[in-house]
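Asks: pasting the structure only:
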């Protein structure tokens, strides 16, 4: 997800997207513990997207 896309989102969209990404991260990490994933880079991408959204949220508050 690109930074410009995140900045264009409303607060409600950010919260929904953040919730979905955290849920997906939990599911993928659980699956990875049971059986190695084919694309482990997806975990890293999701963590980075979560960090980007959190950063934009914090900048909006300040």
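Replies: Yep, it's here. Quick caveat: nothing in here was measured; it's all calculated off a predicted structure. Residues are numbered from 1 along each chain as shown.
Asks: going forward, measure contacts between C-alpha atoms and count neighbours the same way
Replies: Fine.
Asks: Would you mind listing the residues in contact with the nearest residue to residue 28 once chain neighbours are set aside?
Replies: Leaving aside its sequence neighbours, residue 28 sits nearest to residue 43 (CA to CA, 6 or more residues apart in numbering; 7.1 Å). Going by CA atoms under 8 Å, 6 or more residues apart in numbering, residue 43 touches 25, 28-29.
Asks: wait, isn't residue 1 in contact with residue 48?
Replies: No. Using CA atoms under 8 Å, residue 1 makes no contact with residue 48, being 9.1 Å away.
Asks: center of this protein, which residue is that?
Replies: residue 50 (3.2 Å; CA atoms, centre = their mean).
Asks: Would you map the strands across this protein?
Replies: For the chain, no strands turn up when DSSP state E is the criterion.
Asks: take the one below as the second:
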């Protein structure tokens, strides 16, 4: 998922993407441990997607705090 796509999502959609990403990462790690994972690069991709979502959530928190402090 690209950063531009993540910025367009609502707060609820970001939370859902984060939940889905963490669940997928858990499943990928489980498959890796049992030697059933075919595409090991997928783990890295999912981790980056999770980080992007967390970064956007934090940026929104900071922007909200700055807006509240400006008032």
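Replies: Ah, there it is. What you are looking at is a predicted structure, and each value in this text was computed from that prediction instead of being measured.
Asks: Give me the TM-score for this pair.
Replies: TM-score for the superposed chains, counting by TM-score structural alignment, normalised by the length of structure 1: 0.96, backed by 62 aligned residues with a CA RMSD of 0.8 Å.
Asks: So the residue nearest to residue 28 of structure 1 versus residue 8 of structure 1, what's the distance?
Replies: Separation of residue 43 of structure 1 from residue 8 of structure 1 (CA to CA, to the nearest Å): 24 Å.
Asks: longest helix anywhere in structure 2?
Replies: Scanning structure 2 for the longest helix, with DSSP state H as the assignment, gives helix 41-70.
Asks: Any of the contacts of residue 43 of structure 1 buried? List them.
Replies: For the contacts of residue 43 of structure 1, a burial check counting by 16 or more other CA atoms under 10 Å picks out 25, 28.
Asks: mapped onto structure 2, which of the contacts of residue 43 of structure 1 hold?
Replies: Here is what carries over to structure 2 from the contacts of residue 43 of structure 1, by both residues aligned by TM-score structural alignment, their matches' CA atoms under 8 Å: 25, 28-29.
Asks: circling back to that earlier point, in this model residue 22 seems to touch the residue nearest to the centre of structure 1, though I could be wrong.
Replies: Yes. Using CA under 8 Å, residue 50 of structure 1 is in contact with residue 22, at 7.4 Å.
Asks: Nearest to residue 56 of structure 1 among the contacts of residue 43 of structure 1?
Replies: residue 25 (19.5 Å; CA to CA).
Asks: Surely the closest one is in contact with residue 46?
Replies: Yes. Counting by CA under 8 Å, residue 25 of structure 1 does reach residue 46; the two are 6.5 Å apart.
Asks: Next, the contact list for the aligned partner of residue 25 of structure 2 in structure 1, please.
Replies: Alignment note: residue 25 of structure 2 maps to residue 25 in structure 1; criterion TM-score structural alignment. Taking CA under 8 Å, 6+ apart, we find residue 25 of structure 1 in contact with 43, 46-47.
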